[in-house]
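Engineer: Sequence below, structure please.
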Amino acid sequence: MDPLSDDRDRQRPRLSAGSATGLLASARPRGVLAVFVGALPALTFPAPSLWWFAYVALVPWILLARSADTGRRAALDGWLGGLGFMVAAHHWLLPSLHVFTLVIAALLGLLWAPWGWLVRRLLGGVASPGRTAAALVVLPSAWLMVELVRSWEGLGGPWGLLGSSQWQVGPALRLASVGGVWLVSALIVTLNTGIAALAVAHAARPPGTSRTAAARTIPATAGLVAVAAVTTSAWAWAPRPEPAGRMRVAVVQPGVIDGVGSADKRLAREEALTRDLAGRDLDLVVWGESSVGHDLAQRPDVARRIAALSREVGADILVNVDARRSDKPGIFKSSVLVGPQGPTGDRYDKMRLVPFGEYVPARDLLGWATSVGKAAGEDRMRGERPVVMDVGNGLRVGPLVCFESAFPDMSRHLTREGAQLLLAQSSTSTFQSSWAPEQHASLAAVRAAETGRPMVHATLTGVSAVYGPDGERVGAPLGTSASATATYDIPLAEGVTPYVRLGDWPVHAALGVLAVLCAAEAARSLRGSAKGRLRQPAPEPHEPHARTAHGSRAHPGH
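Structural biologist: The predicted model follows:
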């Protein structure tokens, strides 16, 4: 049997009217249910951080889509589930973007429509070993395509990738070092698919287990066993970071400072906190995003004050300037290294900007978003290239700014360029009481595990945290209520993880799987057309005899 062939309605098991799934007969309750089950995976991310729930969170969504009467209905289930997921994962944007959050979620939710259609195609109707085996490969691949497309900066970036929910799970972080967050996402979807397929196979068993019914569970069981084997193998085989000394870094978190003159008040608070770090034998001090509101070239007095702090604490200070430049038009967000003699010349301008937060895509068309929310009134300017900076004691650091810590390729590139420590300067003060600060900080753990390099996540208002080369937390984080400093002895590492060496190979493999799927579908369609032509009845031979008005044949010559 073709694993991708459609099932006839007569093949689909009938549900009793009194069953719980009778609700699905009504389109409106089903749509609400689709939004609800699609939102469930959001509970796996901080702040709820129910990481274990990720391994079953997709099962209700899968079971709903497979029960659809038509492929179009399954695609709608996929779309509405995607809408629910995007709203739940980004609900903290509502106070800033208002109704525009729902518009964006609805557009991005469309990416899951093909995934919902594939769920029904592969798992709908009567289960078969061939289609179940195909589902275990195709559905994770299709999910990765959704994550890849929505990871584009203009669509909001890779926030809420399913694999990121496992930021505190050791085996999952080991998998990230092999295939990045993509591999973790793929294995989570595979587990959910296998569990859903087992549930379907068991539900379809007639009384008295038969060999045929038992055989239907074999592919799903084999898939679950394979995931367990891959995880165990990665744990045993993947090279662990080799120790390469330590680095002593301090994070300065001034806390929430609002009102008139907040930029100058924040700078004064950062100076006071930094002075308290004197005598701690530091290698580097890190301030958060937008920690300095003046261009240092235009305000040499501010540059001199920070340089004096560097001399006092005996370490370079990495600040973040959010200001209009004197040498270039526009406003930049820049990581600037300041040493005892002033700015060292090392400067990184933020390259990937937050849609609507730091620029409005297609402002001529979507500029109205500024009138209904807190979208950027003026677009920030983009940097041109990543930068690896040399700090004291010959150590090299790779800075990122806020949103950029969500992009696996950026930290991977900095590692390949020789960064020994990754730094993310961030500010989520707009979303201080939401899930956003903890979600953002957790991304640093995944980036550290992927690259085998420790990462510092330094913010203005929390959560500030540090993670070692294996993704495990170093020291205690600074929460959203803290206005303080924290000093961390950070273990450094050397060597190259498989992910840094091979890149996004799980995504490439997923593209290959979907290409094979499309080729198989095209070949099946061509075969079906050819068989249809062969089965057409032959045309009747030409009848040389004419009929009379009474229906009798008139033979020639009569």
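
Engineer: From now on I want contacts and neighbour counts done on CA atoms only, so please keep to that.
Structural biologist: OK.

Engineer: any idea which residue sits dead centre in the protein?
Structural biologist: In the chain, the centroid-proximal residue (C-alpha atoms, centre = their mean) is L161; its distance is 2.2 Å.

Engineer: if I read this right, it contacts E147, doesn't it?
Structural biologist: Yes - contact status for L161 versus E147: in contact at 6.5 Å, counting by C-alpha atoms under 8 Å.

Engineer: if I pick S426, what's in contact with it?
Structural biologist: Residues near S426 by C-alpha atoms under 8 Å, 6 or more residues apart in numbering: 288-289, 401-403, 457-460.

Engineer: could these go into a markdown table alongside secondary structure and neighbour count?
Structural biologist: Conversion of the contacts of S426 to a markdown table gives the following (DSSP: H, G, I helix; E, B strand; the rest coil; neighbours: other C-alpha atoms under 10 Å):
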| residue | secondary structure | neighbour count |
| --- | --- | --- |
| G288 | coil | 29 |
| E289 | coil | 25 |
| V401 | strand | 26 |
| C402 | helix | 24 |
| F403 | helix | 23 |
| H457 | strand | 31 |
| A458 | strand | 29 |
| T459 | strand | 32 |
| L460 | coil | 28 |
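
Engineer: please give me the structure for this one as well, since I'd like to look at both together:
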Amino acid sequence: MSKHLDSVYLSSRLTLAVASGLLSFFAYPKPGLWPLIFVSVAGLLISVRGATVARAALVGFAGGFAFYASQCWWLSQYLGPLPLVALSCIQALWVGLGLALYALARRHTKTIFGSSILFASLWMAREWASTHIPYGGYPWSRLAMSQSESPLSGWVYFGGFSLLGLVVALLSALVVEWLPNFWAKRSEGLTSRRSFAAPILVLLLAVLVPSLPPIANAKAQLDVAAIQGNANAGLFANTRRGEILENHLDATYELLRNEPSRKLDLIVWPENASDLSPIVDLQARQWISDLVNVDAKAPLAFGTITSNGSDLFNSSFLWEPGVGITDQYDKKRPVPFAEYVPDREFWNQLAPDLIGLIYRDYAFGERDAIYEVNGQKLGVLICFEVAIDEIFYELSDQGATAILSQTNNADFGRTDQAWQQLAIAKLRSIETGLALVNASTVGPSAIYDRGGQMLDKSGAFERDYLVAKIGLTDTKTPAMIFGRYLDYVNLAMLGLAFAWMLWRSILERRRPRA
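Structural biologist: Predicted coordinates:
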């Protein structure tokens, strides 16, 4: 049979791909069974090994849809299944394209490692495309995000989420490529102890390297509190006016009553913590002023909605004792089809009822993302921005010594979304080498010291406060210096590899036949 034909039933390939995609659900939080991501990725690879390009695309699409839909089912919590189906289809197209390219190029690889690195490189390129295209992409469900509790998590220190994803995909592919070769040799009596040398060396390297990252010395400390008001601050919440603000005030005063002698350097409230903007609401201004100036005597970072002319922003303020509002950050990457609708007129024709639910569009912020507290630069981000690589490169370039991640998870109810986001926050702390304060409206919230060490954590859907002393450092990790170039190097190398394959194919066709 020709090597361009497929002897495996299409139904078998589709079944394996879908099962492997669904299995990935258990690898990500809240189940958090991280070793299963290797089984999931290996299954997706096996489902297209030896397939024709067309079949690989179809099988990849089916597996990709199951991969994303199983992990991100929380998207359907309030808006119904349509957004989940639409998003999963878009992401599945990228998975199908990546696996089709793998099926096309694998014919030109001659070694186990060559085939494995091809698969891992294509997966890495596929993740870059998924997280950037279209409309800024969807930065969730990357392989790295399953590894926050894994011994491999330290790879993000060296090259960010992309490098860790590459390692996961490479290890999965090496197992898939090595095992058939091993069993074939074993059946012929050709195996020996040396047959295990290379796999064991690769495994040791994969586990030992991420244990090497040092934790930078702290040049200063900050005593921080994160407040979780347990407020129903969702897009469609029917709360009493001022209720969300009152929830966070109550939780903050509970902290002050329980720890009266503690001299805090900063209090962090979540995204949308004040449903009344103190810019326009006198009562909110008075409440916050009393808290900051009289009772806490500490700066407060909190989220609210602001406007500038016709532009609406998802914002964060820094309010300092005796001064008032001294800084403001406006979310730079509002979420498409949640906080704004790109090409609204076009999409409104396709799904007017759904698009009509998103009745206001937030503008893209342009302010810098640095707050200065006690002479130290603190980087600020809002909600889904924690999953966007470029946000962290910018914070690092601006000299951030710690990160404040303010988020509102109320829209996703008691799903896994907030737990997945918390895992991302921990990985970002390891990646940047910086302490990170993740304050959520409904939880879970957490405070991580440099290198992802957890200092305090809350549960979900409970009023709570977290306090800890975090270390501040301006030492940059390899991921912040070099990691930003890794995806582009990978894309360039893939481009060169496919150009070389195309050139070889052209030469072979022109070669006269004997």
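
Engineer: Superposed, how do the two chains score by TM?
Structural biologist: For this chain pair, the superposition-based TM-score is 0.90 by TM-score structural alignment, normalised by the length of structure 2; 503 aligned residues with a C-alpha RMSD of 2.8 Å.

Engineer: quick one: the residue nearest to the centre of structure 1 from Y499 of structure 1, how far?
Structural biologist: For L161 of structure 1, the distance to Y499 of structure 1 equals 17 Å [C-alpha to C-alpha, to the nearest Å].

Engineer: do P399 of structure 1 as well
Structural biologist: P399 of structure 1 is 20 Å from Y499 of structure 1, by C-alpha to C-alpha.

Engineer: So those two - more neighbours on which side?
Structural biologist: Neighbour count, other C-alpha atoms under 10 Å: between P399 of structure 1 and Y499, P399 has more, with 31 against 24.

Engineer: What is the aligned counterpart of the more buried one in structure 2?
Structural biologist: For P399 of structure 1, the aligned position in structure 2 is V380, judged by TM-score structural alignment.

Engineer: so what's its match up against?
Structural biologist: Neighbouring residues of V380 of structure 2 by C-alpha under 8 Å, 6+ apart: 329, 369-371, 395, 403-406.

Engineer: and of those residues, the nearest to A423 of structure 2?
Structural biologist: Ranked by distance to A423 of structure 2 (C-alpha to C-alpha), the contacts of V380 of structure 2 are led by S405 at 12.6 Å.

Engineer: now the closest one: how far from D449 of structure 2?
Structural biologist: 13 Å.

Engineer: again, but for Y329 of structure 2
Structural biologist: According to C-alpha to C-alpha, Y329 of structure 2 and D449 of structure 2 sit 23 Å apart.

Engineer: One more: L496 of structure 2?
Structural biologist: L496 of structure 2 is 41 Å from D449 of structure 2, by C-alpha to C-alpha.

Engineer: which of these two has more neighbours?
Structural biologist: Remark: of L496 of structure 2 and D449, D449 carries more neighbours, 25 against 12, as counted by other C-alpha under 10 Å.

Engineer: Residue in structure 1 paired with that one?
Structural biologist: Using TM-score structural alignment, the partner of D449 of structure 2 in structure 1 is G468.

Engineer: related to what we said a few turns ago, translate the residue nearest to the centre of structure 1 into the numbering of structure 2.
Structural biologist: By TM-score structural alignment, L161 of structure 1 lines up with R142 in structure 2.

Engineer: who touches its match in this structure?
Structural biologist: Listed by C-alpha under 8 Å, 6+ apart, the contact partners of R142 of structure 2 are 127, 161, 165.

Engineer: Tell me how many other residues crowd the second one.
Structural biologist: In other words, F161 of structure 2. 27.

Engineer: Shouldn't it be within a helix?
Structural biologist: Yes - assessed by DSSP: H, G, I helix; E, B strand; the rest coil, F161 of structure 2 belongs to a helix.

Engineer: My read is that it contacts A144, right?
Structural biologist: Yes - using C-alpha under 8 Å, F161 of structure 2 is in contact with A144, at 5.4 Å.

Engineer: could you pull out the strands for the stretch 251-400 of structure 1?
Structural biologist: With DSSP state E, counting those that start in this stretch as the criterion, the stretch 251-400 of structure 1 has strands at 284-287, 316-324, 331-339, 342-349, 389-390, 396-401.

Engineer: Now do the strands in the stretch 1-150 of structure 2.
Structural biologist: With DSSP E, counting those that start in this stretch as the definition, the stretch 1-150 of structure 2 shows no strands.

Engineer: where exactly do the helices run in it?
Structural biologist: 10-23, 36-48, 53-71, 76-79, 81-105, 112-130 (DSSP state H, counting those that start in this stretch).

Engineer: which one of those helices lies closest to Y253 of structure 2?
Structural biologist: The nearest among the helices of the stretch 1-150 of structure 2, by C-alpha to C-alpha, is helix 76-79 at 32.1 Å.
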